[in-house]
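[1] Provided below for reference: sequence and predicted model.
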Amino acid sequence: MLFYIVLAVLAYFVFKGMKVEYIGVYPQPNLMSYFKTFFIYSLIQLRKWKAAKDAKNAGNAVAGSTKEAGYGVKSTQDVAKLEAAQDLESEPLAIDAVLFTGGSQDGRYMVISAARRQNNVLQCIFTIHIPGLGTLTHPNHPDTTLIQAPGETGWCAGGIELKPVVPMKKWSIKYKGDMILEMESGGSKLCQVALTGEYNSDLEYFDFDSDMEPLVVARAMAREVWDRQYFQRIRGAHQNHYEQFGILKANVLIDQEEYKLDLSVMRDHTHGSSRDWRLMHRYGLHNFTTRSGLKGFLGVISQPETFSHLELGYIYTPDKVKQPVQEVDLDLWKLGEGGLDPSDCGFRFKAGGKWYQVQVEVLKKVEVMFGENWEARVIERFCRYKINDEAGWGVSEWEYRHREGKNKNTSCYTEVSSEQVLTREASFEQIDDTMNETLVVVEDIQDSDKESVSSKERSKASNSSSSGSSSSDSSSEEDK
């Protein structure tokens, strides 16, 4: 009987877990995490095996419905269905978003994205950097919210038009309208811009529902406290997401002067019933291309309601082999936790059983805000990379939870000063208060110790002085 009681208690702690958090946000692994990791890893592998078996029996049919997808299972095998604009249904926080982001070896960069939301809202990012000229941004920035005009459908609004042409092969990218140019020579001006581009790829897409390394997902889930509400949250927050690298070539007319873009870009497509920026604490993501043709996307996401520390990503080797990332050695709490993203940092990641050392140098930043009340601050960072000492280029995207509301005077070029610290979670404030109280106590103890030491030193000095006087008097008497 005692054996079963002990077993039940052990099982409770294994599956519920004991959550020890770093600075109130990032849970750290403990002994029970290993058991939980093995359990989730086994479940994901079982789901992958069953989905593969079902897909084989059904030919090229659906391997899993949208609601059943994720954790080893694709939402569908039909790429035409994947690439099409998805039904937002009646979910108030539903999202259907596409993104193209990347750069070239000669220092040209572009980020263009469009996220379909309810009520004809399209949340967009559009920025281009051309060396010698400057950085162009959409005139609506830093706000990203655009409203589609009557007749506009899909990913079209505010002059932006993103359309799939051949599923997983070709997309059309267009823009026509004003943009604000921050000139390298100084100052800024309004320009008329027309961009016509085409994205092409022959690479296999990476489906985060089915292609992620199971052990990475298992480790992330094992950090969390398990209960029924937790598993309901991760199911409710799940988004179908896939990515692909390719080449984007475009002609850009800026006040009738022509420029050409030939960029290695990462594109993605996300669809889900709920994206609530208020739940996201922060993330740090990187995409890069090297001279040899190594391409990669990876980073860490912190969304405490579901995954407080989720490592994710993949690479394409120079011979176009797709490999999931097995580990990302990047601790967010060590890099810009207060709101100032690092302009120069290093970390490492593992893919295909091989470790890669990464060095990042940020050349230029553009900040935009997401949400009705600007709940998220997203920083697009144009970067130079070194991957195992090989030169590369790409775009890094960092995000922070924003709690200061809208500020119409905010510039998308405004740098965050080292003194500026964003408002943190209540737990952060409690930790800060606790730390301050601790410092006060330490300072009081130190002051007390100093007074004690000073008192002792004065006493010793006094004794020494008295002793010296006596010795001096004795010597005088002897001399006499």
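    Everything's here; your move.
[2] contacts, neighbours, all on C-alpha from now
    Noted.
[3] quick one: the helices in this structure?
    Along the chain, counting by DSSP state H, helices occupy 2-16, 31-57, 79-83, 214-222, 228-236, 426-479.
[4] looking at the ones you listed, which is closest to Lys189?
    Lys189 lies closest, by CA to CA, to one member of those: helix 79-83, at 36.6 Å.
[5] Which positions in the closest one come out as buried?
    In terms of neighbour count (16 or more other CA atoms under 10 Å), helix 79-83 has its buried residues at 82-83.
[6] circling back to that earlier point, quick check: which of the helices of the chain is nearest to Trp393?
    Closest among the helices of the chain, using CA to CA: helix 214-222, at 25.9 Å.
[7] Run through who's touching the closest one.
    29, 33-34, 36-41, 44-45, 71-72, 307-312, 326-327 (CA atoms under 8 Å, 6 or more residues apart in numbering).
[8] Which residue ranges of the stretch 51-200 of the chain form strands?
    With strands called from DSSP state E, counting those that start in this stretch, the stretch 51-200 of the chain shows them at 95-103, 109-116, 121-130, 134-137, 145-147, 155-157, 160-166, 170-183, 188-200.
[9] Below is an additional structure, to be compared with the one above:
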Amino acid sequence: MYYLDITCLLISCLFIVFVKCMDKNPAPRFGIYERKDGRYFLKVIFFYVILTIIGFKRRLSNLRKKFRPLEKTQTLSFSQKNIDVISLEGSDKYGDSVILKITRRNSKQTGYMFLKIGESKFKASISLDPYVDKNEDYGETFSTDDLKLNIIEPLKAWKVTYRGEMADCDHNISKTHKVEVQGIWITDIPVFHFEDADALNFAKCLAYEKWNRDHFLNLKRMIEGFVYSSKENKTYPIQSSSLQLYKFGGIKDPPQDYGFTIRAGKTDYQIQVKVTDTSQVSTEESRNITTYFQTNTVEVNGINGWGISKWLYQNIE
């Protein structure tokens, strides 16, 4: 009888501890960045199983060859949160760069283009409201009045055409220039689909959010990158990252010199970033977001390189 009482007491204590742990609900950092709640580990397990099954089914069905449907313009619902986006970015070791994006909604189409050539920086913001489909070859083209993106090879090559006005970024923003751009955007990096992301890392990111119907609408942390090995011509999904966005959140002042580590393909990478130029770009796409584009020099495990970074800050005042 004595042992039975002790067992019941232990079970009761464990149950109370379990309930207390499940009740754990820390406030988000800066009111934005979620922290681990009491259900975090249960959610990690749940999402890990789901994502592993999705990845396994994708490999069996050989979906890697079916990329063209992903690149076409998609049928959208009437929700303003349902969007179809194409975004292309590129830079060279001299800091010259191009960033462009077209976002489709049923009621509106927006886009922007950013060019940096030497010390000169130009931007253009495009907004069509209401949205009128101007595609000549529907499904193969994203286009606005000035900017047109045509598929040449799915997820590999796009034809870029721009004819219109662009404004100075940092000096006289009222001064505009007539600009014409024609080129081909090409990448030789193997295709990386979001389902190629590391399942455990993806599950941890999803598990940070509250378990409710707004779960996927309020995601504030997502690690979905990859490391490309030119020797192997292979991509490795990022498994972990030490970069904590909340350390740069709320200040609207992107870092100029920072470092972090990532792990991919059983290799740790130490990354040091030094910013060479920062530009704030306002677009009509979202009035509650402040966007910064940066050109950088980068050192990865002692190897020098360059790149572009984009920081988006939510205006919560």
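    In hand now; what should we look at? In this text, all values refer to a predicted model and were calculated from it rather than measured experimentally.
[10] Quantify their similarity with the TM-score.
    In this superposition the chains share a TM-score of 0.82, using TM-score structural alignment, normalised by the length of the second structure; 303 aligned residues with a CA RMSD of 3.1 Å.
[11] how about a markdown table for the strands of the stretch 51-200 of the first structure, with distance to Asn463 of the first structure added?
    Formatted as a markdown table, these follow (distance: least, CA to CA, whole Å):
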| stretch | distance to Asn463 of the first structure |
| --- | --- |
| strand 95-103 | 75 |
| strand 109-116 | 75 |
| strand 121-130 | 75 |
| strand 134-137 | 74 |
| strand 145-147 | 78 |
| strand 155-157 | 86 |
| strand 160-166 | 86 |
| strand 170-183 | 73 |
| strand 188-200 | 74 |
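[12] can you pull the contacts of whichever residue in the first structure pairs up with Asn315 of the second structure?
    Structural alignment (TM-score structural alignment) places Asn315 of the second structure against His402 in the first structure. Applying CA under 8 Å, 6+ apart to His402 of the first structure gives the contacts 374-377, 422-423.
[13] do Leu76 of the second structure as well
    When contacts are counted by CA under 8 Å, 6+ apart, Leu76 of the second structure is found next to 82-84, 105-106.
[14] Just flag the most distant two among those residues.
    Asp84 and Asn106 (9.5 Å).
[15] Quick one: closest of the helices of the first structure to Asn287 of the first structure.
    Asn287 of the first structure lies closest to helix 214-222 among the helices of the first structure, at 18.7 Å (CA to CA).
[16] The second structure: matching residues for the closest one?
    Going by TM-score structural alignment: helix 214-222 of the first structure matches residues 199-207.
[17] Centre of the chain to the matching stretch, how far?
    Average the C-alpha atoms of stretch 199-207 of the second structure, do the same for its chain, and the two points are 15 Å apart (CA atoms, centre = their mean, to the nearest Å).
[18] Check stretch 310-317 of the second structure too.
    Offset of stretch 310-317 of the second structure from its chain centre (CA atoms, centre = their mean): 14 Å.
[19] Scan the second structure for its longest strand.
    Longest strand in the second structure, counting residues (DSSP state E): strand 267-281.
[20] Please tell me which residues of the first structure it aligns onto.
    Aligned using TM-score structural alignment, strand 267-281 of the second structure spans residues 354-368 in the first structure.
[21] buried set for that stretch?
    So stretch 354-368 of the first structure, judged by 16+ other CA under 10 Å, has buried residues 355, 358-362, 364-368.
[22] what would those look like in TSV with distance to Ile234 of the first structure?
    Compiled in TSV, these are given as follows (distance: CA to CA, whole Å):
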residue	distance to Ile234 of the first structure
Trp355	30
Val358	31
Gln359	33
Val360	32
Glu361	34
Val362	33
Lys364	35
Lys365	32
Val366	31
Glu367	29
Val368	27
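[23] what's the closest of the residues you listed to Gly284 of the first structure?
    With CA to CA as the yardstick, the closest approach to Gly284 of the first structure among those comes from Val360, at 12.1 Å.
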